[in-house]
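Visitor: Okay, predicted coordinates and the sequence, questions at the end:
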Amino acid sequence: MQETFLHYVWQFKKFDTSNLKTTAGEAIALHNNGHPNLNSGPDFFNAQLEIDGQLWAGNVEIHIKSSDWYVHNHEVDCAYDNVILHVVYEHDTDIFRKDNSIIPTLQLKHLIHANVFKIYQRLLMSPHKWINCEMDFAEVDDFVISNWLERLYIERLERKSSTIEVLLESSKNDWEGILFKLLAKNFGLKVNGDAFFSMANSFDFSVVRKMQSQPLQLEALFFGQSGLLDAPIENGYFQNLSKEYQFIRQKFNLSNDEVIPLQFFRLRPPNFPTIRLSQLAMLYHEHANLFTKLMAADTIEDLYDLFEVGTSEFWKTHFTFEKSSRDSNKSLTKSFIDLLLINTVLPLRFCYLQHQGKPASESCLLMAQKIASEQNAIIKAFNTLKPISDSALTSQALIQLKTEYCDKNRCMACAIGNSLLARQ
């Protein structure tokens, strides 16, 4: 039994409201159940009800057992002085006010609608393989799912915006610098994301600005700070990079002592950090004021055009410094650009528009709908239950659903869980 279930039952009156009585036998007449309180304090504010003919206005507190009042130390918290009714699943002890009068208690144990309790048991009290509603998910109305997924996508953007806000505060609102750090992290993917991010944090973005017209210097900066120029390698390109890096390091007094080492293990060659760092360098060489261009883009096609970049000439025939390979263009693939748009550009665009006082949700929703759905274990599992992920909007929303609701058993806070509980 979860308190959130009892909150749902109380808020939507999913119990027999006829002939209600307190545990002391006093008649209860409900006029207003109150408003849910999402912060600290009693669970429902401003309720109105009659107890034994006396009209009361105040707050309602909900617990599984009456004794939880003392477990949560409410007896010493003045925020609970105005509680007029204690609603519990099971009454096991009387609760007293500071003046020693008993707080009226309503026990719901035998009042909850049988069908609601049955569905609750099916959702949260039965063994499941993956998510609580997996046996019923396919039956949920498409309109309910669609609206909920849109809300979940915005919720995910809001969560990512909180991370961006922290970076903004530490960088004095340098949006271009924040974009660089976030792009670097995502160019590193899961294996090297933290390493790339630590590299981007090891110098001020002003250094990148000063070198954007010189691609060799950008590569030297990225490779050197990442620790890729430490080995004694005999080829002209490597020697040029090393020479440039030593000059840059001394000029800007750089250190890479706190940069996380890069990993090549278990990576496909196109994802080697050497290739991704060169692509990142070429992106910033070709696009000064990249943040401004990304924020000004009107269509998803404009965003794709900005990421049409490859590597420098050396890396067209190499994956590492020492061994040559077949000549290939090594441009950013559409699927890789999709990841950059999903994880960096759209969250940053959402946060930036909010800072500008402009509507952000609709713009990001429309763009996310035009990006292909991600393919991972979560998306594949949901699509097995019901084929619903057809864009980045839905795939991001489903990740939010699984990680923030399903995995945490927050069915009562989920529109899908609520729709199942509302079935007759």
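Guide: Here it is on my side, so go on. Numbering: from 1, shown residues only.

Visitor: alpha carbons only for contacts and neighbour counts from here, please
Guide: Will do.

Visitor: Tell me how many other residues crowd residue 31.
Guide: Here the neighbour count serves as a burial measure; for residue 31 (other Cα atoms under 10 Å) it reads 13.

Visitor: Which residues are in contact with it?
Guide: 47-50 (Cα atoms under 8 Å, 6 or more residues apart in numbering).

Visitor: Go through this structure and flag its longest strand.
Guide: Once the chain is assigned using DSSP state E, the strand that runs over the most residues is strand 54-65.

Visitor: Okay, one more to line up with it:
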Amino acid sequence: MREDFIHYLWRFKKFDTTNLRTTQNEPITIIRSGDYLELSGPDFFNAQLIIGNQKWAGNVEIHTKASDWYNHFHEKDKAYENVILHVVWENDSTIFRRNNTEIPVLVLKNYVSKDIISSYNSLLVAKTWIFCEKELSQIDNFTFKNWQERLFFERLERKSQFVKELLLELENDWEAVLFCLLAKNFGLNTNGNSFLQIAKAIPFSIIRKESFELGNLEALLLGTAGLLEKDYQDVYCIDLKIRYFYLVDKYKISKAYVDNVEFFKHRPDNFPTIRLSQLANLYHTEQHLFSKIIHLNSAQKVYETIKVSAGLYWQTHYQFDKESSFKSKFLSKSFLDLIIINTIIPIQFTYANTIGESISENLISFMMGVTSEKNAILDKFESFGISSENAFESQSLLELKNEYCNKKGCLKCAVGMNLLKG
């Protein structure tokens, strides 16, 4: 039996509470089961119980086996001195506090119905992908939609944490934060960290000053990425290299370590040369981007605001010295959808929280107008009858899979708890 299931039973009183008794045959009355805080220390804080004829206020600790108390060295930890009840599935050892007084024990399995144990075991039978894959589509729409909303904001909170870290690192300069976040997401999964290192290596004050000259921005980004180091023959590359070394000397830019950018396995439109040129062009076109980004409220407005392409040279190149057929390399709608999901929504959410403004409903509406991502996880959910019609739904499903299903968090999940009700 897993300990999280026992937590679930105690937290929601999913057992017969009418005739509870300790292993010493003393009656137990639960006035308050306690606060489940999931922190270090006892599992449930501030419980209130009547054991025998005595009313107790304190903490409740839960284990699969009573002997886990000693396996976890609780007898040496002062945080466990105020435990008033030890709830276990199997009582295989007598447990004492640090002062050698015995802790009352409740063997919970004696009070749990066979039906709920059967439902739990059925839920956790190994499946090909997730535990509830056969039952998932049976969850009522109201429960699932409410759960999706919570999942969406849990995912957004985690993304927001990264924005807050950047904000602290960049001394509360929101424009600089946006630049770093955009750079990271222009690099996608493969080059994201490298692009972030590039953005951090160039003080944003320099980007501001040089934004009126596209060639200088390209030189700074491509040079910092290490893409100007070879002896190329094209005049354009030679010009960028001259610009880069001039700007490094002018601004005394320190050499920073940047992971090698990758071309391998990328479609040509995602080559780092193209993406860095597009990023340079964006900051050449929009000098005060944050003040615009923060007020965008629809995908269409994003498409209209961030309508940039790679520079002229890159219309006939993907790499230096290798000419290709002409192609206008504008940011695609699908790429901008990813920028909305991973940059614009998180920074709007974080900024609103910072100034004490609630924009939750606006963000949901915004995301419902963005096309869902396409990946193996979402395809798998669709095979179980759970489709994602927009980015709000797809982000929720990704959070569900990565933070609950993969971590076997069924008893913290609204779907799992709903299925346990039978």
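Guide: Yep, that arrived. Since the structure is predicted, the reported quantities are computational estimates derived from the model, not experimental observations.

Visitor: TM-score for this pair?
Guide: Comparing the two superposed chains by TM-score structural alignment, normalised by the length of structure 2, the resulting TM-score equals 0.96, with 422 aligned residues with a Cα RMSD of 1.5 Å.

Visitor: just to revisit the earlier point, relative to structure 2, what is the average displacement of the longest strand of structure 1?
Guide: Average distance between strand 54-65 of structure 1 and its aligned residues in structure 2, after superposition and using mean Cα distance after the TM-score superposition for structure 1, equals 1.8 Å.

Visitor: Could you give the separation of that strand from the chain centroid?
Guide: Centroid separation for strand 54-65 of structure 1 versus its chain: 35 Å, with Cα atoms, centre = their mean, to the nearest Å.

Visitor: hang on, the earlier thing: which of the contacts of residue 31 of structure 1 are still contacts in structure 2?
Guide: Checking these against structure 2 (both residues aligned by TM-score structural alignment, their matches' Cα atoms under 8 Å), the contacts still present are 47-50.

Visitor: can you list those residues in a markdown table and add secondary structure?
Guide: As requested, those are arranged in a markdown table below (DSSP: H, G, I helix; E, B strand; the rest coil):
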| residue | secondary structure |
| --- | --- |
| 47 | strand |
| 48 | strand |
| 49 | strand |
| 50 | strand |
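
Visitor: by contact count, what packs against the longest strand of structure 1?
Guide: In terms of contacts (3 or more Cα pairs under 8 Å, 6 or more residues apart in numbering; DSSP states H and E), strand 54-65 of structure 1 is packed against helix 3-11, strand 44-51, strand 83-90.

Visitor: roughly how far apart are residue 20 of structure 2 and residue 61 of structure 2?
Guide: Relative to residue 61 of structure 2, residue 20 of structure 2 is positioned 17 Å away (Cα to Cα, to the nearest Å).

Visitor: what's near enough to touch the residue of structure 2 positioned farthest from its centre?
Guide: Relative to the C-alpha centroid of structure 2, counting by Cα atoms, centre = their mean, residue 53 is the outermost residue, at 48.4 Å. Counting by Cα under 8 Å, 6+ apart, residue 53 of structure 2 makes contact with nothing.

Visitor: One more: residue 150 of structure 1?
Guide: Residues near residue 150 of structure 1 by Cα under 8 Å, 6+ apart: 365, 393-394, 397.

Visitor: Sort out which of those are buried, if you could.
Guide: Judged by neighbour count, with 16 or more other Cα atoms under 10 Å as the criterion, the buried members of the contacts of residue 150 of structure 1 are 365, 393-394, 397.

Visitor: can you tell me which of these are in helices?
Guide: 365, 393-394, 397 (DSSP state H).

Visitor: ok so, going back, residue 70 of structure 1: which of the helices and strands packed on strand 54-65 of structure 1 is closest?
Guide: strand 83-90 (12.5 Å; Cα to Cα).

Visitor: And the contacts of the helix or strand following that closest one?
Guide: Using DSSP states H and E, the helix or strand that follows strand 83-90 of structure 1 towards the C-terminus is strand 105-107. With Cα under 8 Å, 6+ apart as the test, strand 105-107 of structure 1 has contacts from 21-24, 85-91.

Visitor: Residue 151 of structure 1: which of the kept ones among the contacts of residue 31 of structure 1 is nearest?
Guide: residue 47 (28.7 Å).
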